[in-house]
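Enquirer: below is the sequence, then the predicted model.
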Amino acid sequence: MQEQTQIFGIRAILEAINAGETIDKVFLQKGLHGELFNELESLINKNAINKSYVPVEKLNRLTKGNHQGAVAQISPIAFHDIEILVTTIIESGKTPLFLLLDQLSDVRNFGAIIRTAECTGVNGIIVQKKGGAPVNGDTIKTSAGAVFKIPICKVDHIKDAVFYMQASGIKVIAATEKTNNLIYDISFKEPCAIIMGSEDRGINPSILKVADDKAKLPLLGDIESLNVSVACGAFLYEAVRQRLS
């Protein structure tokens, strides 16, 4: 499996996108204009590639080459198609267990969650194309290599994944403090997908509305929330406990 690589230069990135490379994120120089730069922006938007506008100093730190105002990170993994993955798991006779991450932004949290998901038999992780943490060196290191062992899918919107799971007979459970249900009141024995929210705002309200169930962890101390990767581990191991009993 390839290490994450960077490419720089507008033409090089255009060619990479057109060649079907899995681009994780493109860093673009703030305030830059020009015909070729506009063409790159248009192609990035058309392919729903994650992008960020940054000062030129950031690009200079990312590469020593002539970046022309654009640096792209190529993902070290190939992302899976959600429909093929869900169908394959259902047809295998396994009881599906999926994880949906609603714009989780910290790469170390992402890596830790991937590691726990692999250890608990999660069949696949679904993330949004835009706004989420990239799969980079820190993700790989924190996941202890689990990123290469568990299928990861990218979708335009997490809500699309929720609807697809529900249409496939998979119950969607939101991990949120905005409920009276404790994690121990919910059944994880049937086919299910667990949604974890972002570090700062949790699960998007519009996604909470369409979830089949909501559950929270009991918090007995003074601090009102857990780190998302720790909370995710608690949810996944409750699913494991129920399925083993």
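Expert: That came in fine, so what should we check first?
Enquirer: okay, CA-based contacts and neighbour counts for the rest of this
Expert: OK.
Enquirer: which residues touch the closest residue to F188 other than its chain neighbours?
Expert: When the adjacent residues along the chain are set aside, F188 lies closest to A239, with 5.1 Å between them (Cα to Cα, 6 or more residues apart in numbering). A239 sits next to 187-189 when contact means Cα atoms under 8 Å, 6 or more residues apart in numbering.
Enquirer: likewise G169?
Expert: P191.
Enquirer: on that earlier part again, part of a helix, is the residue nearest to F188?
Expert: Yes. Under DSSP: H, G, I helix; E, B strand; the rest coil, A239 falls within a helix.
Enquirer: how far away is it from I223?
Expert: 25 Å (Cα to Cα, to the nearest Å).
Enquirer: just S42 next, same as before
Expert: Distance from S42 to I223, by Cα to Cα: 45 Å.
Enquirer: which of the two has more residues huddled nearby?
Expert: S42 (12 against 7; other Cα atoms under 10 Å).
Enquirer: what residues does the residue nearest the centre of the chain make contact with?
Expert: Nearest residue to the geometric centre of the chain (Cα atoms, centre = their mean): V127, 2.9 Å. By Cα under 8 Å, 6+ apart, the contact set of V127 is 100-103, 152-155, 158.
Enquirer: could you redo the last one with a cut-off of 6 Å?
Expert: For V127, the contact set (Cα atoms under 6 Å, 6 or more residues apart in numbering) comprises 101, 154.
Enquirer: any idea which helix or strand carries it?
Expert: strand 124-128 (DSSP states H and E).
Enquirer: off-centre distance for that strand?
Expert: Between the centre of strand 124-128 and the centre of its chain there are 5 Å (Cα atoms, centre = their mean, to the nearest Å).
Enquirer: show me what the helix or strand just after it is packed against.
Expert: As assigned by DSSP H and E, the chain's next helix or strand after strand 124-128 is helix 137-142. Helices and strands touching helix 137-142, by 3 or more Cα pairs under 6 Å, 6 or more residues apart in numbering; DSSP states H and E, are helix 107-119.
Enquirer: can you name every helix or strand that the helix it packs on contacts?
Expert: helix 137-142.
Enquirer: how about a cut-off of 10 Å?
Expert: strand 97-101, strand 124-128, helix 137-142, helix 228-244 (3 or more Cα pairs under 10 Å, 6 or more residues apart in numbering; DSSP states H and E).
Enquirer: try this one next to it:
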Amino acid sequence: MLLYGRNPVLEALKEGRVSGLMLARGVEDAFEKEVRALAQEAGGLRVKFAPRIELDQLVGTTQHQGIVAEVEDLAWASVDDILDRAEQRGEDLLIVLLDGITDPRNFGAIIRSAEVLGAHGVVVEERRSAPLSPVVAKTAAGATSYLPVAQTKNLPRLIDQLKEDGVWVYGAAGEAAEDAAKIDFSGKVGLVIGAEGEGLRRLVREKCDGLVRIPTRGRVQSLNASVAAGILLYEATRKRA
């Protein structure tokens, strides 16, 4: 898989997952020096240089920030990996469940927020999600190297299983009566984020222990899914701290 963007490629270099590396001619000296140092630490990986337009054509976008790497395909974790991560850290589980997030940039941004704000992992339903792609990795800015992202065949069934394990599951819904700022988010928590426009599916909504909303003041009544996820994660981690 071709990975592009400075943060995701640098993180992949640190993890030793890069097998080929290309820089655009003319990148700033400080960045070239940083890349060369990491490539050397990664076993003396050779850095190739090419015109920026060649990188544009290689990855089909101009948003590569002057660096492209060849890496193994991103691998899905398991839900058990996420549960184990919380247990190993001695922390109450904080897990993000995505219901129909098919836009790769939203998906990547949610992964980034989840990693930055201390969630233990993200789960998507197999047939209702964007794939783990270079666009997701770039938008996640390297977070895919550190945060488990898992698939489940049936999200409502997984919610039931989590509830049996003592996880309290909150679904994000603009019309909900409960203000997210008034929830304490203590204990094991799952946050469910639905697709923009459609929101949560009826069955997923019914499986949640509670629905919460983010108060809005403007004329536009809805938030981008990744922004909503970031706000709820911030509220959860703030209260839990």
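Expert: Now that the structure is in, tell me what you want to look at. As the structure is a computational prediction, the values presented were derived from the model and not from experiment.
Enquirer: TM-score of the superposed pair?
Expert: With the length set by TM-score structural alignment, normalised by the length of the second structure, the two chains reach a TM-score of 0.68; 175 aligned residues with a Cα RMSD of 2.0 Å.
Enquirer: mean deviation of the strand holding V127 of the first structure from the second structure?
Expert: Compared with the second structure after fitting, strand 124-128 of the first structure deviates on average by 0.5 Å (mean Cα distance after the TM-score superposition for the first structure).
Enquirer: now that strand: which residue numbers in the second structure?
Expert: Aligned by TM-score structural alignment, strand 124-128 of the first structure falls on residues 121-125 of the second structure.
Enquirer: one more: stretch 221-228 of the first structure?
Expert: Going by TM-score structural alignment: stretch 221-228 of the first structure matches residues 218-225.
Enquirer: from the chain's centre, how far out does the matching stretch sit?
Expert: 21 Å.
Enquirer: straight-line length of it, end to end?
Expert: 17 Å.
Enquirer: tell me which stretches of the first structure form strands.
Expert: Using DSSP state E, the strands of the first structure run over 5-8, 23-29, 51-54, 70-74, 97-101, 124-128, 152-155, 171-175, 192-196, 213-215.
Enquirer: now render the ones you listed as JSON lines, adding distance to R61 of the first structure.
Expert: Formatted as JSON lines, the strands of the first structure follow (distance: least, Cα to Cα, whole Å):
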{"stretch": "strand 5-8", "distance to R61 of the first structure": "12"}
{"stretch": "strand 23-29", "distance to R61 of the first structure": "12"}
{"stretch": "strand 51-54", "distance to R61 of the first structure": "11"}
{"stretch": "strand 70-74", "distance to R61 of the first structure": "11"}
{"stretch": "strand 97-101", "distance to R61 of the first structure": "30"}
{"stretch": "strand 124-128", "distance to R61 of the first structure": "27"}
{"stretch": "strand 152-155", "distance to R61 of the first structure": "28"}
{"stretch": "strand 171-175", "distance to R61 of the first structure": "38"}
{"stretch": "strand 192-196", "distance to R61 of the first structure": "33"}
{"stretch": "strand 213-215", "distance to R61 of the first structure": "43"}
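Enquirer: for L85 of the first structure, find the nearest of those strands.
Expert: Among the strands of the first structure, the nearest to L85 of the first structure by Cα to Cα is strand 124-128 (7.7 Å).
Enquirer: now that closest one against strand 97-101, angle please.
Expert: Computed by axes from the mean of the first three to the mean of the last three Cα atoms, to 10 degrees, the angle separating strand 124-128 of the first structure from strand 97-101 equals 20 degrees.
Enquirer: buried set for strand 124-128 of the first structure?
Expert: 124-128 (16 or more other Cα atoms under 10 Å).
Enquirer: stretch 140-149 of the first structure too?
Expert: For stretch 140-149 of the first structure, by 16+ other Cα under 10 Å, it's 140-143, 146-148.
Enquirer: rewinding a little: which one of the strands of the first structure lies nearest to V230 of the first structure?
Expert: strand 192-196 (10.9 Å).
Enquirer: so the closest one matches what in the second structure?
Expert: Under TM-score structural alignment, the match for strand 192-196 of the first structure is residues 189-193.
Enquirer: repeat for stretch 18-35 of the first structure
Expert: Using TM-score structural alignment, there is no partner range for stretch 18-35 of the first structure in the second structure.
Enquirer: mean shift of the match of strand 192-196 of the first structure relative to the first structure?
Expert: Stretch 189-193 of the second structure, aligned to the first structure and superposed, deviates on average by 0.2 Å (mean Cα distance after the TM-score superposition for the first structure).
Enquirer: for the residue lying closest to G132 of the first structure once chain neighbours are set aside, give me its contacts.
Expert: Once flanking residues are discounted, G132 of the first structure sits nearest to Q103: 4.3 Å by Cα to Cα, 6+ apart. Going by Cα atoms under 10 Å, 6 or more residues apart in numbering, Q103 of the first structure touches 127-133, 157-158, 196-199, 201-204.
Enquirer: for PyMOL, what selects the buried ones among the residues you listed?
Expert: To isolate the buried ones among the contacts of Q103 of the first structure in PyMOL, judged by 16+ other Cα under 10 Å, type:
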select buried, resi 127+128+129+130+131+132+133+157+158+196+197+198+199+202+203
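Enquirer: closest to A112 of the first structure out of the contacts of A239 of the first structure?
Expert: Nearest to A112 of the first structure among these, with distances taken as Cα to Cα, is F188, at 21.5 Å.
Enquirer: what's the distance between the closest one and G169 of the first structure?
Expert: 13 Å.
Enquirer: ok, P218 of the first structure next?
Expert: Taking Cα to Cα, one finds P218 of the first structure at 28 Å from G169 of the first structure.
Enquirer: on that earlier part again, what is the nearest of the contacts of A239 of the first structure to T88 of the first structure?
Expert: Out of the contacts of A239 of the first structure, the member with the shortest distance to T88 of the first structure (by Cα to Cα) is K189, at 19.1 Å.
Enquirer: burial measure for the closest residue to the closest one other than its chain neighbours, as a count.
Expert: Of all residues not flanking K189 of the first structure in the chain, R243 sits nearest, at 5.4 Å (Cα to Cα, 6+ apart). Using other Cα under 10 Å, R243 of the first structure has 13 other residues around it.
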